[in-house]
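**Q** task: produce atomic coordinates for the following.
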Amino acid sequence: MRVLACRGELTPTPRPCAFVMTGRVRTLVGRLPSSLRGVSSIVAGSAIGQGLVILAYPLLTRLYDPAEFGLLTVFTAVVGLVGVVSTAALEYAVPIPVEDSQAASVAWAGLGWVALTGLLTAALGPLLAGPLSDLLGVPRLADVWWLVALSVVVLGTYLLLSEWMTRSREYGALGRRNALQGIGQAGSQIAFGVAGAGALGLLSGFGIGRLAAMGGLFSRRGLLRQPWPGRRAIIAALRRFRRFPLVAMPSRLINSAGLDTPLLVVSALYGDVRAGLLGLTVRVVSGPAALIGEAVTKVFVGDSSSELRDRKSTMGASVRSNVGRMLMLGVVPALVLLLFAPNLFGWVFGPEWTEAGEYARLLAPAYLAQFAIAPVSPALMLLERQGRLLGWSVWRLVLAAGGPAVCGLAGAPILTAVLVLSAAQVTSYVLMYFLCVRAADASDASGASL
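**A** As a prediction, this is how the structure comes out:
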């Protein structure tokens, strides 16, 4: 029996489905809690998109060499760092307003920031691209700086539209978004590789995937279907949520740097080949984790923001239960990496990628901690505890980037640097868990006393 979930649960007027659930299957799905239905909707699309991306890697590692993957690693890190600044962190404010009109004002203000950041990135290219590329050990980055600026605009727009769909609980649209992203990214990278486009084809897939994903966001309740808020409303929204660009944006940048800067440090101190090996490790291991983790994050933000608007007091329990479930789900894959990662990587991706499996083995505890705790980290943003998040982000950046940097400058082997990175990430995410629990419990106590 072929089953396709209907969207009637998510929109006021149900739309016809290509296939209709009948009998016992329909009854069972209808009885699922709303949060589980949201997770399943997102996971269904993510399974297609991320599944295609992951399945493409054994082919991509035979179409592109480790040095080209090293350029991709540096490229995506630079785009990611600039991209998170491009929104001024206003995407985090989108789920908060009670009225959709005010939320639309926030989102349009964020899109304005994205456009300005893209133009500034392109304008600074002639001055910064060459020196930065040499510093990071990838001179070819300067030749594709135009693609960096374009990808920043695509990424910033993608982030803002995603949060709008999270606010309106359009989990089905988010699932389609995830599927289209994977199809666009994997398909373009394979096509360019077969055509002999070289590293440019590998880099282009990053933006193409996210550009294709925007097709899944033009739903009936999407941002582009909302009335234009007007200049005064946008300015008023910026004043109301000014702490996001003033405090949350630096926090978001530092938080992103905690993930991306270690890759840049490895590229600068150990070379682009090692950066390519580590970059593949990050993508292969984090891809399946993101399949579930992103879905849980979106539903956690959607449900928690709705409960906060209704002044309910259950966020503390939600944080604990989500982390507990994710730990139980992630422990088995982490053990597989610890025991078999080098042999698996060499067999799946080719002998020259066996060293990447050694990195995966050392990073397994860090990925387990990230998988379990990262999905509830938006609790600090929802509760407007931007200062605590900023402090945590600085702490993680110092540990995650400083440790490998000291190892590289001291001449330590790359495996030592990766081990230090893993320990830094585990320590950081454990601290994040306690910060979220404390903030959520305080919010629950305050809400219960009203």
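**Q** okay, CA-based contacts and neighbour counts for the rest of this
**A** OK.
**Q** excluding residues flanking it in the chain, which one is nearest Ser267?
**A** Once flanking residues are discounted, Ser267 sits nearest to Ala275: 4.8 Å by CA to CA, 6 or more residues apart in numbering.
**Q** was I right to think the one you found contacts Leu72?
**A** No - using CA atoms under 8 Å as the test, Ala275 is too far from Leu72 to be in contact (9.2 Å).
**Q** more crowded one of the two?
**A** Ala275 (30 against 27; other CA atoms under 10 Å).
**Q** any idea how far that one is from Val265?
**A** 9 Å (CA to CA, to the nearest Å).
**Q** now do Gln102
**A** Counting by CA to CA, the gap from Gln102 to Val265 is 41 Å.
**Q** between these two, who's got more neighbours?
**A** Each of Gln102 and Val265 has its neighbours counted (other CA under 10 Å); Val265 has more, 23 against 18.
**Q** let me know whether that one touches Ala401 as I believe.
**A** Yes - in this structure Val265 lies within contact range of Ala401 using CA under 8 Å: 7.0 Å.
**Q** this one next, for a side-by-side:
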Amino acid sequence: MSRLQRLLSRLKPQNALYRSILVLSGGTALAQLIGICSLPLVTRLYTPAEIGTVSLFLSFFGFWVTGIALRYEQALMIAADDAESHVVHRLATILVVLMSVLGVPVLWLLQQNHVLEFQLLPVWAPLIAWPILLGYGLFMVYRSWALRGGLVSQISQASIVRAGAIAGTKLGLGAFGGGVVALFAAELAGALSSMHRLMQATKLHFAASKPSTIGYLQLHQAGLRYAKFPMLDTPSAWLDALAATLPLPMVASLYGAEAAGWFGLARLVLSLPNAQIGAAVADVFQMSLAEAVRDKDPQRARSVFYMLLKKLGLIGLVPLVVSLAVLPWAFPIVFGQSWAPAGTVAASLAPWLYSAFVISPLSRALPVLQAQEWKLFYDVTALVLMIGCYFLASHLALSLVEFCLLVSLAQALGYVAYALVLYLLVESRLQKK
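**A** Okay, the predicted model is just below:
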């Protein structure tokens, strides 16, 4: 072994949990870097109104895709063995196909009934929604299956491919004045490219354990065995997604498409730490917690939970301070003067995104412990707070920044309550095991 190889071996984390987080967060970081580097060009190729329009579509997409497999993709992590995981995977795939088709008339109805300004979307938006939902839904299923197999490098590669496809399409078509069509095409390219790459790697990994046949009876039994996912986890996830995605349509309804564009960019920039670190930590945390629970080792499971809670709380302070002190004056320099209001919006949303960064990854404990019903407490609270903020802003004629600050503080309080629920759950459930 050469001196360089020995040095690299020493620098490599010895803890398996940290190694997995490093690989996933590294791939996600590179994917996010692609998006970040393209943003200053994207904001000069597209107007705030155009980005506001596609952001409106993405708010529907973010809501619908959350339950597109009725959360059976989460059951892949806790299936009894690899053979059963094939059955759960088949069930989740069938549901993705059906739910992606159902999403088309749902979006069309939102358009036709002028719900929260969805009429601003192009008339063809429901049609292109189907392949986008299908592609990303399958990606989610294969991502969970790959996590079960520990294929973290393949997941990272797929994330990079997705980011490259989205950024490349936006820049390539935007240079020729692609407008809203180009932005939708970018989402389609990202969904299909990432799905195809991860599908091949995961199928190959689990090929040896595939049952000779998977019939209706097996699908039915698997559906019943993990019935908590569609019955409890899916409504909970949709409530959670509704509270997260509603602000943008609300902004469009109260302040117009241009304001929605500012809000969308601010949310995107603030979400980078969560997407880069939080998502990777959440995946590895769920994988490690599931292993500890399957091994009947509650002490190890509790140790993982509290270790990540402390580290995320400290790490999250860095983007929080940067958001409050730097973003208001940096936005017009980086993205152009027409995006200056987005910097102030970003600062007002910072408390919300910090809370999400710390608490959201740890919520993966709920499906692992089959305790999804407890999440409804937070979901209902967050949604009620969001709706209350909307009507209060409408009644008091609050400005865009005042509305964003009100939403941010309300959602941060919701996450504090959620953290308490998670603490009580971990203490009670893991003591019993």
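**Q** for the two chains, what TM-score is obtained?
**A** Remark: TM-score between the superposed chains equals 0.93 [TM-score structural alignment, normalised by the length of the second structure]; 427 aligned residues with a CA RMSD of 2.0 Å.
**Q** mean per-residue distance, stretch 419-435 of the first structure versus the second structure.
**A** Taken over the aligned residues, the distance from stretch 419-435 of the first structure to the second structure averages 1.2 Å (mean CA distance after the TM-score superposition for the first structure).
**Q** just the element for the aligned residue in the first structure for Lys311 of the second structure, please.
**A** Here Lys311 of the second structure is matched to Arg325 in the first structure, going by TM-score structural alignment. Element membership for Arg325 of the first structure, per DSSP states H and E: helix 315-349.
**Q** that helix - contacts with which helices or strands?
**A** If you count contacts as 3 or more CA pairs under 8 Å, 6 or more residues apart in numbering; DSSP states H and E, helix 315-349 of the first structure packs onto helix 34-63, helix 354-373, helix 414-448.
**Q** buried residues in it?
**A** For helix 315-349 of the first structure, the buried set under the neighbour-count rule, 16 or more other CA atoms under 10 Å, comprises 315-316, 318-320, 322-323, 326-327, 329-331, 334, 337-338, 341-346, 349.
**Q** equivalent analysis for stretch 96-104 of the first structure, please.
**A** Ile96, Pro97, Asp100, Ser101, Gln102, Ala103, Ala104.
**Q** among these, which one sits closest to Phe19 of the first structure?
**A** Nearest to Phe19 of the first structure among these is Asp100, at 32.0 Å by CA to CA.
**Q** could I get the helices and strands packed on helix 315-349 of the first structure as a markdown table with mean neighbour count and distance to Leu269 of the first structure?
**A** Listed next are these as a markdown table, based on neighbours: other CA atoms under 10 Å; distance: least, CA to CA, whole Å:
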| stretch | mean neighbour count | distance to Leu269 of the first structure |
| --- | --- | --- |
| helix 34-63 | 20 | 23 |
| helix 354-373 | 23 | 16 |
| helix 414-448 | 19 | 10 |
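**Q** could you dump the ones you listed to TSV with distance to Met249 of the first structure?
**A** Converted to TSV, these look like this (distance: least, CA to CA, whole Å):
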stretch	distance to Met249 of the first structure
helix 34-63	27
helix 354-373	21
helix 414-448	18
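**Q** of the ones you listed, which is nearest Val394 of the first structure?
**A** helix 414-448 (10.2 Å).
**Q** the closest one to helix 354-373, inter-axis angle?
**A** Between helix 414-448 of the first structure and helix 354-373, the angle comes out at 10 degrees (axes from the mean of the first three to the mean of the last three CA atoms, to 10 degrees).
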